[in-house]
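A.B. asks: next come a sequence and a model predicted from it.
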Amino acid sequence: MDLILWRHAIAVDADEGLDDLKRPLTEEGEDQAKEMAGWLKRHLPRNTRILTSPALRTRQTVLRLTKTDYRVVNELAPNATPDTLLRVVNWPLSEEPVLVVGHQPTLGEVAQKLLGMQMGCSIKKGAVWWLHHRVRDGKGQVILKAVQNPRML
């Protein structure tokens, strides 16, 4: 199974008085989302299932990739637990790749858990971490296939 974690691009700061779920992307965030979406369009398998948090900033991020082929999942809202995300995507049993557009700290905690990291893990705004689960010699393994930052494309 492939699990692609895409953190939403740069959004308006939370301290500007907006409800957290209604914070939009900044102009820089729109550019980040566009850059990363271009990379994803070249690399995602056609049968990738796309799931996003209900937050405006995640929906605006995913709209740079697709206008219709995604599903808003309330369980992926800010502060979702790693276990909730893994349950929603059916890790590691899903037969199709899954792209999740979400938030810190959840995405970093998922990467940390799956990769067996001892220290905390933070995924930069707009970045993608692509994880792959396989079985070798009867044992499950997680491979980090790619890490992309929009500023490095």
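C.D. replies: Arrived safely, thanks for sending. Numbering: from 1, shown residues only.

A.B. asks: switch to C-alpha atoms for all contacts and neighbour counts from now on
C.D. replies: Will do.

A.B. asks: mind listing the strands for this structure?
C.D. replies: Assigned by DSSP state E, the strands in the chain fall at 2-7, 49-52, 71-72, 98-102, 128-136, 139-148.

A.B. asks: try it against this one:
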Amino acid sequence: MNLILWRHAEAEDQAASDLARQLTGRGVKQAQAAAKWLKSRIDDDAIFLVSPATRTIQTMEAFGDRYQVVKEIAPGADAQAALDAAQWPQGAAETVVVVGHQPTLGRAAALLMTGHEADWTMKKAGIWWFQGRSRAGDDQIVLRAVTSPELL
């Protein structure tokens, strides 16, 4: 299984509610750059799970309109909730993309890499790509890619 953690792009600081915060102009450009990078690397059958926050939906819409809104990965979700939503490690599909928030995604990345949650920082519009595999009966997690809009 491929698990891709994609943090929402830059959003406005203030709105009627946290869930209503929208992307800034810079955030729209970040989302477009990240979406372009992903489009050239993932299959058409990937599943996209998106937080109900406006900024995550707008980030995802830079890629397309095939996504499921999952309230369990809303702001404040814990790391395990993000992994459970993706059905890690078996997977809801061969590739699952979770579009969410900090600190949830950074903590999920730490949990995958070390077995323990830690406050790892994921940049806005950043992408961390993990692959679960089995070698000689040993389950392994491979970090395939880490990128941010500045590198695309």
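C.D. replies: Done, it's in. Since the structure is predicted, the reported quantities are computational estimates derived from the model, not experimental observations.

A.B. asks: give me the TM-score for this pair.
C.D. replies: The TM-score (TM-score structural alignment, normalised by the length of structure 2) is 0.94; 150 aligned residues with a CA RMSD of 1.3 Å.

A.B. asks: looking at the strands of structure 1, spot the one closest to residue 18 of structure 1.
C.D. replies: Nearest to residue 18 of structure 1 among the strands of structure 1 is strand 98-102; the distance by CA to CA comes to 18.4 Å.

A.B. asks: where in structure 2 does stretch 19-35 of structure 1 fall?
C.D. replies: The alignment of stretch 19-35 of structure 1 onto structure 2 (TM-score structural alignment) spans residues 17-33.

A.B. asks: repeat for stretch 76-85 of structure 1
C.D. replies: Aligned using TM-score structural alignment, stretch 76-85 of structure 1 spans residues 73-82 in structure 2.

A.B. asks: for the residue nearest to residue 9 of structure 1 when sequence neighbours are not counted, what are its contacts?
C.D. replies: With CA to CA, 6 or more residues apart in numbering as the criterion, residue 9 of structure 1 has its nearest non-adjacent residue at 4.0 Å, and that residue is residue 126. Residues near residue 126 of structure 1 by CA atoms under 8 Å, 6 or more residues apart in numbering: 6, 7, 8, 9, 10, 29, 32, 33, 36, 149, 150.

A.B. asks: now do the third one: how many residues are near it, please.
C.D. replies: When you say that, I think you mean residue 8 of structure 1. Residue 8 of structure 1 has 32 neighbouring residues, counting by other CA atoms under 10 Å.

A.B. asks: isn't it up against residue 61?
C.D. replies: Yes: counting by CA atoms under 8 Å, residue 8 of structure 1 does reach residue 61; the two are 5.8 Å apart.

A.B. asks: now list whatever residues contact both of the two.
C.D. replies: Shared contacts of residue 8 of structure 1 and residue 61 (CA under 8 Å, 6+ apart): 33, 101.

A.B. asks: does residue 9 of structure 2 really touch residue 31, like I thought?
C.D. replies: Yes: between residue 9 of structure 2 and residue 31 there is a contact under CA under 8 Å: 5.6 Å.

A.B. asks: overlap in contacts of the two?
C.D. replies: Joint contacts of residue 9 of structure 2 and residue 31 (CA under 8 Å, 6+ apart) are 59, 125.

A.B. asks: neighbour count for the two, which is higher?
C.D. replies: A count of neighbours by other CA under 10 Å puts residue 9 above the other of residue 9 of structure 2 and residue 31, at 31 against 28.

A.B. asks: what does the more buried one correspond to in structure 1?
C.D. replies: Checking TM-score structural alignment: residue 9 of structure 2 goes with residue 9.

A.B. asks: roughly how far apart are that match and residue 65 of structure 1?
C.D. replies: Residue 9 of structure 1 sits 13 Å away from residue 65 of structure 1, going by CA to CA, to the nearest Å.

A.B. asks: over to residue 49 of structure 1?
C.D. replies: Noted for residue 49 of structure 1: a distance of 12 Å to residue 65 of structure 1, by CA to CA.

A.B. asks: then residue 16 of structure 1?
C.D. replies: 27 Å.
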